[in-house]
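*Asks:* I'd like to go over a predicted model; first the sequence, then the structure.
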Amino acid sequence: MKINRKISSFLITTILFLSILGFVIADTEFFPDFTGEGHGGCHGPITESASGYISLTSNSGSSVNPSETFTITIQILSFSEAQGRNIEVGFPSGSPGRGDNKDFSFNTTQQPINIDSSGNSVTLDFQVTAPATELTYTLHSDAIRRVGGGPSYFAHGDFIVTVEVPNNPPQFNNIVESRDPLEFGQQETFQVDVTDSETSVDTVFIELEGINYTMSNIVGDTFEYNWTPST
């Protein structure tokens, strides 16, 4: 009976230990698809840098076209905990990933970079392809100083980008007015070339004396309206 109680107690203790260990691993798996320095993956406790952060800029600004490939340039700054080390930086994009990274495609999600004695890095470029869906997204970048058996730190930065089809206004060129000044009772002809980078133009209005008139498409992108003032 005493042996059975000891076995039962041992089994319960083992189960509790494994359950706690599993919880700790699950709770501290911050970067599931990211490899830290000297470690096969970023499991275990990891602390945010007290001063370090990542600066992110884009060659396309804060707005890109659907499915457009653009460049994100990152630089790590003030990461004092990683001074003089070669660390990893990038965009964790697995499941669940970080921010909206999983919605984008990257030429690589992770690259090594050296941190100088001031906690800063050189700039590093990532080629990024936007999703097709028009929305505002947050790209999240992490830099990890990870040493097996030692303290681990990370710095991060976000970049907000809007994926949208550009709304460029029509262009008006070669505006021609046949008579100026115009005498009473004489007819005047207005002519203009109208183009739109996104679609074809089929209707053009001209406002004369506070009234809109429809111009006629005479050839190609050229529209014309003949007008005789009434007053």
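*Replies:* Here it is on my side, so go on. In this text, all values refer to a predicted model and were calculated from it rather than measured experimentally.
*Asks:* can we go C-alpha only for contacts and neighbour counts from here?
*Replies:* Fine.
*Asks:* and residue 8, that one's in a helix?
*Replies:* Yes - with DSSP: H, G, I helix; E, B strand; the rest coil as the criterion, residue 8 is assigned to a helix.
*Asks:* measure it to residue 19 for me?
*Replies:* 16 Å (Cα to Cα, to the nearest Å).
*Asks:* also residue 227?
*Replies:* Per Cα to Cα, residue 227 is found 86 Å from residue 19.
*Asks:* how far away is residue 217 from residue 177?
*Replies:* 16 Å.
*Asks:* more neighbours, these two?
*Replies:* More neighbours surround residue 217 than the other of residue 217 and residue 177, with 19 against 14 (other Cα atoms under 10 Å).
*Asks:* ok so the more buried one is a strand residue?
*Replies:* Yes - under three-state DSSP, residue 217 falls within a strand.
*Asks:* so it makes contact with residue 223?
*Replies:* Yes - here residue 217 lies in contact with residue 223, judged by Cα atoms under 8 Å, at a distance of 4.3 Å.
*Asks:* in stretch 6-18, what counts as buried?
*Replies:* Of all the residues in stretch 6-18, not one is buried under the rule 16 or more other Cα atoms under 10 Å.
*Asks:* helix, strand, or coil at residue 26?
*Replies:* On the three-state scheme (three-state DSSP), residue 26 is labelled helix.
*Asks:* dump the residue contacts of it.
*Replies:* By Cα atoms under 8 Å, 6 or more residues apart in numbering, the contact set of residue 26 is empty.
*Asks:* let's bring in a second model and compare:
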Amino acid sequence: MVSAEYSIDLKLSELLKQARPSATSLRAAGEATDAVGELIKSVPPQQAAAEAASGFVRDLGLAAEKLAFSFRPPEVVRLAGSHAAGAVTRPDVAADLLVRLPKECFHEKDFLNHRYHAKRCLYLCVIEKSLRSSPLIRKVSWSTFQDEARKPVLHVYPATEIAELPGFYVRIIPTASSLFDLSKLNLSTRNNVRAYTKDGINQPTPRYNNSILEDMFLEENAEYTGSTFANWKTLQEALVLLK
């Protein structure tokens, strides 16, 4: 007679098999993600101008002439999310690539008045244009990070589709590690959108400040999550079952 404990373990094992893609498809997804990462690293230096995202810049209320910069390839491109944590589940599978924005593309005070968000978008525009010209890429589309309209991300679909993972794509997420002085983004005291005032007095902008801080700590958070899950099989399995 099969014990209740053994029966539960067997059911959980079957659930995990159903939820997880095969090792072969995960390997193919990893290779496709690596290829996208290499393409991004190889984007040549060039001038980035506000005209590439004129509507976005206009909605932020910024002057185009203050946003031009010399594009440089990212300092770091690294895997994050469920692929890095060993907790990929079907049916909707995507891989996250964190792309570190180079300091050379920003001025010291670009944390003010949405200039960071505008340049972040323009940086992605350069990457998008380059990826669209590659035969390794089938499609590139835009989305948002955490549903925040001022923080777009790219969804990159490799040309070679993976049979077991239809619709697989790579999500390109910019990061801003060490880009600005953290004290300038204090949530309770700093006003970084000069138009936000009350009775002529600048008010703190915690949500705006947090939007930038989130990008500044994405890599650190990804490193912590990845290292925590990396060698903890039961935690990986628990996350797969929760998803």
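*Replies:* Sure thing, it's come through. If you're wondering where the values come from, they're calculated on a predicted model, not measured in any experiment.
*Asks:* fetch the TM-score of the aligned pair.
*Replies:* The TM-score (TM-score structural alignment, normalised by the length of the first structure) is 0.26; 99 aligned residues with a Cα RMSD of 5.6 Å.
*Asks:* give me the more crowded residue out of residue 227 and residue 19 of the first structure.
*Replies:* The neighbour count for residue 227 of the first structure versus residue 19, taken as other Cα under 10 Å, is higher for residue 227 (14 against 11).
*Asks:* can you give me the distance of that one to residue 188 of the first structure?
*Replies:* 5 Å.
*Asks:* same thing with residue 64 of the first structure?
*Replies:* For residue 64 of the first structure, the distance to residue 188 of the first structure - Cα to Cα - is 44 Å.
*Asks:* how about residue 162 of the first structure?
*Replies:* Using Cα to Cα, we find residue 162 of the first structure at a distance of 46 Å from residue 188 of the first structure.
*Asks:* what do you get for residue 156 of the first structure?
*Replies:* 65 Å.
*Asks:* tell me which of these two has more neighbours.
*Replies:* residue 156 (22 against 17).
*Asks:* spatially nearest residue to the more buried one, not counting backbone neighbours?
*Replies:* With Cα to Cα, 6 or more residues apart in numbering as the criterion, residue 156 of the first structure has its nearest non-adjacent residue at 4.4 Å, and that residue is residue 142.
*Asks:* looks like the one you found contacts residue 154 (just checking).
*Replies:* Yes - judged on Cα under 8 Å, residue 142 of the first structure makes contact with residue 154 at a distance of 6.7 Å.
*Asks:* what does the host helix or strand of residue 225 of the first structure contact?
*Replies:* In the assignment (DSSP states H and E), residue 225 of the first structure maps to strand 222-227. Residues outside strand 222-227 of the first structure that contact it (Cα under 8 Å, 6+ apart) are 187-194, 204, 206, 214-218.
*Asks:* rerun that using 6 Å as the cut-off
*Replies:* With Cα atoms under 6 Å, 6 or more residues apart in numbering as the test, strand 222-227 of the first structure has contacts from 187, 188, 189, 190, 191, 192, 193, 215, 216, 217.
*Asks:* between all of those residues, which two are separated the most?
*Replies:* Comparing all pairs in the contacts of strand 222-227 of the first structure by Cα to Cα, the longest separation belongs to 187 and 193, at 20.4 Å.
*Asks:* out of those two, which sits in the more crowded spot?
*Replies:* Between residue 187 of the first structure and residue 193, residue 193 has the larger neighbour count (other Cα under 10 Å), namely 18 against 13.
*Asks:* could you measure the more buried one against residue 226 of the first structure, distance?
*Replies:* For residue 193 of the first structure, the distance to residue 226 of the first structure - Cα to Cα - is 15 Å.
*Asks:* tally of neighbours for residue 15 of the second structure?
*Replies:* 14.
*Asks:* following the longest strand along the second structure, which helix or strand comes up?
*Replies:* Ranked by number of residues, the top strand in the second structure under DSSP state E is strand 148-158. The helix or strand immediately downstream of strand 148-158 of the second structure is strand 169-175, counting by DSSP H and E.
*Asks:* can you name the element that comes right after that next one?
*Replies:* Next element after strand 169-175 of the second structure (DSSP H and E): strand 197-198.
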